[in-house]
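Novice: Using only what follows, build the 3D model:
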Amino acid sequence: IGFVAGARRGHGVVLVRDHDGEWSLPQFLTLTGGSVGWQAGIQGTDVVLIFTTRKGVEGLMNGKFTVGVDASVSAGPVGREAAAGTDATLRSEILSYSRSRGLFVGASLEGTALEIDHEAHAFYYGTPTGTLPRRVPVAASELRHFLSDLSPKNLATHAAANPAPAPVVSPRMIEGLRRSLNRNSDQLQAILSPEWRPYLTLPKELQQPGTSPSTESLTQILGRFTEVSQSPDYRRLAQRPEFQTTFELLREYERAIVASNPTLQLPPPPKDVRRE
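Specialist: Below you'll find the model as predicted:
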């Protein structure tokens, strides 16, 4: 979060990591008030807030949120302090860091107000906050992938201690995502040559309202997009925003379908007993 010293106001983004280790799309925030220990000559400061509990994240996403009031905060540990993990730090719901001269240090932001920036969200994604995006800019996808590369893959220990709620995916949300996916797919098809269009065409069921593609057809089209995105031979296509947005929405659609039809976790079925 960039924080302008004079007005004590800044703008930033928040990304949330779910139970499966997937990062959300960036949501825009404003930051007002508080203090990060300004020094003479400093015009701005970068601020990083790490929310350590689900409660803090939910409070932030539900509206205006005041650091130190709605959740406890402490300056994040650095160097040897990070390895030591003091009791005060471990109890904090938010760890804060700031950088004003090229070095991140622990910072206190007591009294700072964080609020979702609805206007910025609508401008960036083309839809109001809380609805499916009309478009997914390339930079948003790149940030998610960058964080995924940096993040540990095994969240089993953390998830067991602080389980995340099961996602609620309604048919209306899936239909909205399907429409967004088809709009962006049409834009992608418009820049493709005739020989490429069939290869990246969405399944017919995905193009029709109220129908869902089979698992096989969805897996196949995802595999094709993945192959293009990873091959250096198709870099020019993979770097196009039309391709990246369609690919991102396709993956979002797959996750929504899986979440709306959870598989029951059951023990092995009983064995048949034959009677002679």
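
Novice: C-alpha from now on. contacts and neighbour counts both.
Specialist: Will do.

Novice: Does Ile42 touch Ala5 like I think?
Specialist: Yes: with contacts counted by Cα atoms under 8 Å, Ile42 reaches Ala5, the gap being 7.3 Å.

Novice: ok, Ala40 to Gly6 distance?
Specialist: For Ala40, the distance to Gly6 equals 11 Å [Cα to Cα, to the nearest Å].

Novice: ok, these two, which is more surrounded?
Specialist: Gly6 (10 against 5; other Cα atoms under 10 Å).

Novice: Now do the same contact list for the residue lying closest to the more buried one once chain neighbours are set aside.
Specialist: Closest residue to Gly6 apart from its sequence neighbours, by Cα to Cα, 6 or more residues apart in numbering: Gln43 at 7.3 Å. Gln43 makes contact with Val4, Ala5, Gly6, according to Cα atoms under 8 Å, 6 or more residues apart in numbering.

Novice: Second input sequence below; structure requested for side-by-side comparison:
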Amino acid sequence: MRTGLGWIAVALGISLFGPTEPVFGRTREASIVESAATVLDEIMAIRLREIPESLLAGAEGVAIVPDVVKISFVAGLRRGRGVLLVKDEAGAWTPPQFVTLTGGSVGYQAGVQATDVILVFKSRRSIQGVMDGTLTLGADAAVAAGPLGRNAAAATDADLKAEIYTYARSRGLFAGISLDGSALRVDHTANALYYRGAEASFGGSSSNEPVPLPASAVRLMERLARYSGSSQPVNPAPADAFRQPAVVPRPEELIRHELADQSLELYAILDEGWKAYLALPAEVFEGNHGPSFAALSQSLSRFDTVAADRRYQLLTRRQEFQATHRLLREYVLAQNPKVGARLELPAPPSDSPPDRR
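Specialist: Predicted coordinates for the structure are as follows:
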């Protein structure tokens, strides 16, 4: 591969021969991959309104983010989890890597709560931008609404000068949106869970045999190859193409992204009043800089208050609350300016007897 984008496959010894799934059933990550395949199938099945095959054929990568949802207590903010697939030097699609899409909802149609988003990347530069940490749409790469239909050579952006073309669908219909300012990031935690799950179901890594890719990943790669008219077989890239590791975020950033995802599961079971009370700072979900320690401490105090009150056991016994509470506590600890600070102590003892007064 041209820029070392498929490091996970080799790091875990993954192969496409003999696809497998984790033995303990479908994981959240596998569900995302399967949903991505469904979204792609449904959009490509819309006669005369599908993504042009020629656009996919010339693409360097495709990101599919099902169910980008509005976070109601954070004005104008949406967040979704999906996958990014890129081409290797031979033009074959490589295994999906997990991504998050976070950003404002300027341009979203009124009343739209969930939107499926597909991003078609035309340049390697924009793909590498994602791999390097965070790609901000519109700022780091030019974005435009993508053309529709097999014969839509350039229905929008006539000269196809944009680096990324966007497609969004809500309730089966294409939605007019603007993704400018939205951030696309690699989800390293989800990558590890998904591909290590495949390794575990194959009996661990003690064998020198390559670990098969999860079946859901193979199905998605095959679908994208078919829709892009690729003649290349679905196959992993050569081992020497994966030697450059991806940029791994700082530990507190990993906690922040996991907290953002987990909190959405909690908010899905709460009414508006509880969402507002247990709301996390907006910076947890967006931007390159996390929230202040004071704002985090205030949120943690509210979670602690609820956890200590027996009246709310129906909530506090739920896994969604407990996991969010735990991650918030870990994130506060990681952000605590006092952690690792130099201790202010008196002078060390001298050779004389210690003062016991």
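
Novice: What does the superposition give as a TM-score?
Specialist: Laid over one another, the chains give 0.50 as their TM-score (TM-score structural alignment, normalised by the length of structure 1), with 159 aligned residues with a Cα RMSD of 3.2 Å.

Novice: which residues in the stretch 101-250 of structure 1 form helices?
Specialist: For the stretch 101-250 of structure 1, the helices defined by DSSP state H, counting those that start in this stretch cover 118-125, 138-150, 156-161, 171-191, 215-230, 235-238, 241-260.

Novice: quick one: the last one aligns where in structure 2?
Specialist: Alignment of helix 241-260 of structure 1 against structure 2: no match, by TM-score structural alignment.

Novice: Go ahead and name everything in contact with that helix.
Specialist: With Cα under 8 Å, 6+ apart as the criterion, helix 241-260 of structure 1 contacts 135-138, 141, 167-170, 174, 177-178, 180-181, 184-185, 187-188, 218, 222, 225, 237-238.

Novice: can you check the second one too?
Specialist: Counting by Cα under 8 Å, 6+ apart, helix 138-150 of structure 1 makes contact with Gly21, Glu22, Trp23, Ser24, Leu25, Pro26, Pro241, Gln244, Thr245, Glu248, all of which sit outside it.

Novice: The shortest one too?
Specialist: Surrounding helix 235-238 of structure 1, the residues in contact under the criterion Cα under 8 Å, 6+ apart are Val228, Ser229, Phe243, Gln244.

Novice: Type out the ChimeraX command that picks the buried ones from the residues you listed.
Specialist: Listed next is the ChimeraX selection for buried residues among those, using 16 or more other Cα atoms under 10 Å:
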select :228,229,243,244
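
Novice: Just send the contacts of helix 235-238 of structure 1 back as CSV, with distance to Glu119 of structure 1 too.
Specialist: Formatted as CSV, the contacts of helix 235-238 of structure 1 follow (distance: Cα to Cα, whole Å):
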residue, distance to Glu119 of structure 1
Val228, 34
Ser229, 32
Phe243, 26
Gln244, 24
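
Novice: ok so, going back, out of the contacts of helix 241-260 of structure 1, which end up buried?
Specialist: Looks like the contacts of helix 241-260 of structure 1 have 135-138, 141, 174, 177-178, 180-181, 184-185, 188, 218, 222, 225, 237-238 buried, using 16+ other Cα under 10 Å.

Novice: helix/strand/coil for the corresponding residue of structure 2 for Arg99 of structure 1?
Specialist: In structure 2, Arg99 of structure 1 lines up with Arg169, judged by TM-score structural alignment. What DSSP: H, G, I helix; E, B strand; the rest coil gives for Arg169 of structure 2 is strand.

Novice: Next, count neighbours for Arg169 of structure 2.
Specialist: 21.
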